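show me how the following folds:
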Amino acid sequence: MKNTNLNKQAGMVMVFALLILLSLTILGVTSVSSSLLQSKMAISMERSSMAFDAAESAIAGVIFESEDKVILADVNLNDPLSDARGGNQLDLNVQTLSCFDNNTWTNRSVTAQGLSKGSRHVATGDYVNQPAIDSWSKTAFLREQPCVGSSNVIGGSNISCHVFIVRGCGQLKDSNFVVANTLSASVFAPAAQ
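All right, here's what the predicted structure looks like:
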């Protein structure tokens, strides 16, 4: 009788030990899976942040070039806003300013060489090499309008505000998505006749 009780108790201890071992295994697998998922999310956020930085740099590159006194003084060079003003007008009710439309809008890029005075930034190349990231912008002319709040400054003059839209785009080369940001810029300029 004692031997049977001992066998039953040993069997119960074995079942109990196996249940504890199974629980610990499930807990460990769940912990590892959660850790891997969090790691993938962190990498994705970092990559998205890097692409956003590239898009912001592309917008800053347009502003940098549009304020470059060397380019503005050279009759043979146009800054991105002047190029866009000479091109087709963008109608936001019908068209979009896409990062992938290579024919319609004024294109600029920012490479690892950075921005330099007196240069039109149209060269191709990576914004960052490790990981490889592209950074480019599209600029389009939206409209000419009266300058809000400027009547006291330029009242009666032949000046209007030329409104542009600049879209900065950033993409990791092995990624399927592009991160984009948009800036609206208004420039005082002579009114069109």
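
alpha carbons only for contacts and neighbour counts from here, please
OK.

neighbours of residue 85, how many?
19 (other C-alpha atoms under 10 Å).

the helix ranked longest in the chain: what's the following helix or strand?
The longest helix of the chain (DSSP state H) is helix 2-66. Toward the C-terminus, helix 2-66 is succeeded by helix 69-73 as the next helix or strand (DSSP states H and E).

and the helix or strand that that following helix is followed by, what does it pack against?
Scanning forward in sequence from helix 69-73 by DSSP H and E, the next helix or strand is helix 80-86. In this structure, helix 80-86 packs against helix 2-66, strand 106-109, strand 133-145, with contacts taken as 3 or more C-alpha pairs under 8 Å, 6 or more residues apart in numbering; DSSP states H and E.

show me how far helix 80-86 is from its chain's centre.
Offset of helix 80-86 from its chain centre (C-alpha atoms, centre = their mean, to the nearest Å): 22 Å.

tell me which residues of it come out buried.
80, 81, 82, 83, 84, 85 (16 or more other C-alpha atoms under 10 Å).

using TSV, lay out those together with distance to residue 98.
Converted to TSV, the buried residues of helix 80-86 look like this (distance: C-alpha to C-alpha, whole Å):
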residue	distance to residue 98
80	16
81	17
82	20
83	17
84	15
85	18
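
packing partners of the longest helix of the chain?
Secondary elements touching helix 2-66 (3+ C-alpha pairs under 8 Å, 6+ apart): helix 80-86, strand 106-109, strand 133-145, strand 159-172, strand 179-190.

adding distance to residue 59, write these out as TSV.
Below are those laid out as TSV (distance: least, C-alpha to C-alpha, whole Å):
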stretch	distance to residue 59
helix 80-86	11
strand 106-109	9
strand 133-145	6
strand 159-172	5
strand 179-190	7
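
name the nearest residue to residue 79, sequence neighbours excluded.
residue 66 (5.1 Å; C-alpha to C-alpha, 6 or more residues apart in numbering).

tell me how many other residues crowd the one you found.
Residues near residue 66, counting by other C-alpha under 10 Å: 17.

farthest residue from the center of the protein?
residue 1 (77.6 Å; C-alpha atoms, centre = their mean).

check contacts around it.
For residue 1, no contacting residues are found, by C-alpha atoms under 8 Å, 6 or more residues apart in numbering.

and for comparison, fold this next one:
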Amino acid sequence: MKQQQQGMVLVFALIMLLCVTLLGVAAVSTSLSQTKMANSVQAQGLTFDAAEAAIAGVVFESEDQIVLSDVNLDDPLTAARQGLTFDPQTDTLECVNDTDWINRQLTSGGLKKGQQNTATGNFHTQPDVTSWSRTAFVQEKPCRGSSNVIGSGGLRCHVFVVRGCGQIDGKRTITANSLTVAVFGPSSEAQ
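Predicted coordinates:
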């Protein structure tokens, strides 16, 4: 006698195949999400490095004895001191504002003694990352911890803010970091 098959084995096999397919799709989705997150973290790291390097570029150029002794070159802090005064209460030192503040750009060529960092180009390639800075003079004030002879005019602290910026070309987001710098200088009242 022949036994009639009811198709239960076929239904069970189809259910198992559906479960395995769903597990495979879930694994691929998780893998794609992790790849996207890893790429995002890497991109954020590159732009942060670019912003930090831009700040370091301003400090490097402001300490460069060749630039400081050349009457034809201004370091970013000297140029900012001669420019507009930045009021933190009303002004913003935005990375996209390249008209009001002192601008410098850092490229993959790095920092070179005796030169202003004004070249154009990318800080990093694959992906292309741009690195630049904005520098502004904030105020002149007495320096904490320093003593001045009364009536001499003395030294004052010239306070600047430096904003480093980094951006991947083609992306809308910009990563920025700031540094406040105080430099001993002659009092403007004594001059």
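
quick one: TM-score?
Here the TM-score for the pair of chains, by TM-score structural alignment, normalised by the length of structure 2, is 0.93; 187 aligned residues with a C-alpha RMSD of 1.5 Å.

make TSV out of the helices and strands packed on helix 80-86 of structure 1 and add distance to residue 171 of structure 1.
Converted to TSV, these look like this (distance: least, C-alpha to C-alpha, whole Å):
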stretch	distance to residue 171 of structure 1
helix 2-66	5
strand 106-109	12
strand 133-145	5
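
re the thing from before, quick one: what's aligned to the residue nearest to residue 79 of structure 1 in structure 2?
Counting by TM-score structural alignment, residue 66 of structure 1 corresponds to residue 62 in structure 2.

any idea how far residue 51 of structure 2 is from that match?
If you measure residue 62 of structure 2 against residue 51 of structure 2 using C-alpha to C-alpha, to the nearest Å, the figure is 17 Å.

what do you get for residue 9 of structure 2?
63 Å.

pick out whichever of those two has more residues nearby.
Shown here are residue 9 of structure 2 and residue 51; by other C-alpha under 10 Å, residue 51 has more neighbours (27 against 10).

contacting residues around the more buried one?
131, 132, 133, 163, 164, 165, 166, 175, 176, 177.

map residue 22 of structure 1 onto structure 2.
Aligned counterpart of residue 22 of structure 1 in structure 2: residue 18 (TM-score structural alignment).

aligned partner of residue 179 of structure 1 in structure 2?
Aligned partner of residue 179 of structure 1 by TM-score structural alignment: residue 175.

who's in contact with that match?
If you count contacts by C-alpha under 8 Å, 6+ apart, then residue 175 of structure 2 has 44, 47, 48, 51, 165, 166, 167 around it.

pull the most distant pair out of these.
Of all pairs drawn from the contacts of residue 175 of structure 2, the greatest distance, 11.8 Å, lies between 44 and 165 (C-alpha to C-alpha).

these two: who's more crowded?
A direct count of neighbours by other C-alpha under 10 Å for residue 44 of structure 2 and residue 165 places residue 165 higher, at 28 against 18.

how about the contacts made by the counterpart of that one in structure 1?
Taking TM-score structural alignment, the alignment pairs residue 165 of structure 2 with residue 169 from structure 1. Listed by C-alpha under 8 Å, 6+ apart, the contact partners of residue 169 of structure 1 are 51-52, 54-56, 58, 99, 135-137, 178-181.

same thing with residue 83 of structure 2?
101, 102, 136, 137.

can you tell me how far the aligned partner of residue 191 of structure 1 in structure 2 is from residue 112 of structure 2?
Mapped onto structure 2 by TM-score structural alignment, residue 191 of structure 1 lines up with residue 187. Going from residue 187 of structure 2 to residue 112 of structure 2 by C-alpha to C-alpha gives 31 Å.

quick one: which of those two has more around it?
Neighbours were counted for residue 187 of structure 2 and for residue 112 using other C-alpha under 10 Å; residue 187 has more, 17 against 12.

tell me which residue lies nearest the centroid of structure 2.
Most central in structure 2 (C-alpha atoms, centre = their mean) works out to residue 51, at 2.0 Å.

what's the match for that residue in structure 1?
So, by TM-score structural alignment, residue 51 of structure 2 is matched to residue 55.

tell me the spacing between that match and residue 121 of structure 1.
Residue 55 of structure 1 is 15 Å from residue 121 of structure 1, by C-alpha to C-alpha.

burial count for the match of residue 22 of structure 1?
Neighbours of residue 18 of structure 2 using other C-alpha under 10 Å come to 12.

do I have it right that residue 118 of structure 2 meets residue 102?
No. Applying C-alpha atoms under 8 Å, one finds residue 118 of structure 2 not in contact with residue 102, separated by 10.4 Å.

measure the match of residue 22 of structure 1 to residue 28 of structure 2 for me?
Note on residue 18 of structure 2: its distance to residue 28 of structure 2, by C-alpha to C-alpha, is 15 Å.

same question for residue 98 of structure 2.
44 Å.

what's the answer for residue 160 of structure 2, then?
Taken as C-alpha to C-alpha, the span from residue 160 of structure 2 to residue 28 of structure 2 is 50 Å.

neighbour count for those two, which is higher?
residue 160 (23 against 12).

please tell me how far the residue lying closest to the more buried one once chain neighbours are set aside sits from residue 179 of structure 2.
Excluding the flanking residues, the one nearest residue 160 of structure 2 by C-alpha to C-alpha, 6+ apart is residue 137, at 4.4 Å. The gap separating residue 137 of structure 2 from residue 179 of structure 2 is 12 Å, by C-alpha to C-alpha.
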